[in-house]
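> Sequence first, then the predicted structure, then my questions.
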Amino acid sequence: MKTIITTKHAPAPIGPYSQAVLTGNTLYSSGQIAINPKTGELVLDDIKAETLQVMQNIAAVLEAANMTFENVIKSSIFISNMDDFAIINEVYGSFFDNENAPARETVQVARLPKDVNVEISIIAVK
């Protein structure tokens, strides 16, 4: 059985997908990009602000599922420019305890939706 997780505190899907799906005790989120859910506008001022918005969107999805970043066991980071990795990693890392950080991969891709610079998805378990 699956439960669709939806929150107005994260961007609404821009296609045929859900913000996240909970099955059993496991949450699978769709990739989050830096859309401000209050304005619907992209936050592209700089890579730090963009990554912070992405992480805030993930936090909202986790909260809607009654979870926190402590529940995250795996994340996938897609970036358009590996030169941005250090800044993305700094912002991302501020949401986790290093000793209990999730497994992760970071992949440079040719292009992301809406031409953003970073997209992150997570898997979390209660």
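That came through fine. Residues are numbered from 1 along each chain as shown.
> from here on, contacts and neighbour counts on C-alpha atoms
Will do.
> Now do the strands in the protein.
Counting by DSSP state E, one finds strands in the chain at the ranges 2-5, 20-23, 26-29, 72-79, 103-108, 118-125.
> In addition, the following structure is provided for comparison:
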Amino acid sequence: MPERTIIKTPRAPAAIGPYSQAVLVGDTLYCSGQIAIDPKTGSLITDSIERETEQVLENLGAVLRAAGMDYKDVVRCTVYMTDINDYAQINEVYSRYFNESPPAREAVQVAALPRGARVEISCIAVRQTPST
């Protein structure tokens, strides 16, 4: 059985419930959903859906880096949004982070997200092993 390691970084918001920012099992990282909480202030970014999405992806990136990974290691994302009409703006920001080899993804509208957030993104990443 592969070792299970809890990933925690102060560069992303602390968990606001009984869960981990991410769990690494072998070479696979399971990242909890991130919302647009600024880890320095603890405040939710709400000035625009674009800025909110950027903060979500920056938070996700901080968790990936804490596990020794990056966006290129992400194989699947789930995007939750409270208004499907924000899809184009979210997608435009998302495409800047996943532009070379985009992961598999689903995007769904939900009734509500924690702390009044409008977008939340979770992912699964797999550490790339060097080819021999």
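Yep, that arrived. The structure displayed is predicted, hence computed values, not measured ones.
> Output the strands of the first structure in JSON lines, with distance to Ala64 of the first structure and mean neighbour count appended to each entry.
Converted to JSON lines, the strands of the first structure look like this (distance: least, Cα to Cα, whole Å; neighbours: other Cα atoms under 10 Å):
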{"stretch": "strand 2-5", "distance to Ala64 of the first structure": "7", "mean neighbour count": "14"}
{"stretch": "strand 20-23", "distance to Ala64 of the first structure": "9", "mean neighbour count": "19"}
{"stretch": "strand 26-29", "distance to Ala64 of the first structure": "11", "mean neighbour count": "22"}
{"stretch": "strand 72-79", "distance to Ala64 of the first structure": "14", "mean neighbour count": "20"}
{"stretch": "strand 103-108", "distance to Ala64 of the first structure": "22", "mean neighbour count": "13"}
{"stretch": "strand 118-125", "distance to Ala64 of the first structure": "12", "mean neighbour count": "22"}
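> Would you format those as CSV with distance to Thr51 of the first structure included?
Listed next are the strands of the first structure as CSV, based on distance: least, Cα to Cα, whole Å:
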stretch, distance to Thr51 of the first structure
strand 2-5, 22
strand 20-23, 19
strand 26-29, 16
strand 72-79, 10
strand 103-108, 13
strand 118-125, 7
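> quick one, which of the ones you listed is nearest to Val43 of the first structure?
Nearest of those to Val43 of the first structure, taken as Cα to Cα: strand 118-125 at 11.0 Å.
> nearest spatial neighbour of Tyr17 of the first structure, skipping sequence neighbours?
Setting aside the residues directly before and after it, Tyr17 of the first structure is nearest to Ser30 in space (Cα to Cα, 6 or more residues apart in numbering), at 7.6 Å.
> How many residues are close by that neighbour?
19 (other Cα atoms under 10 Å).
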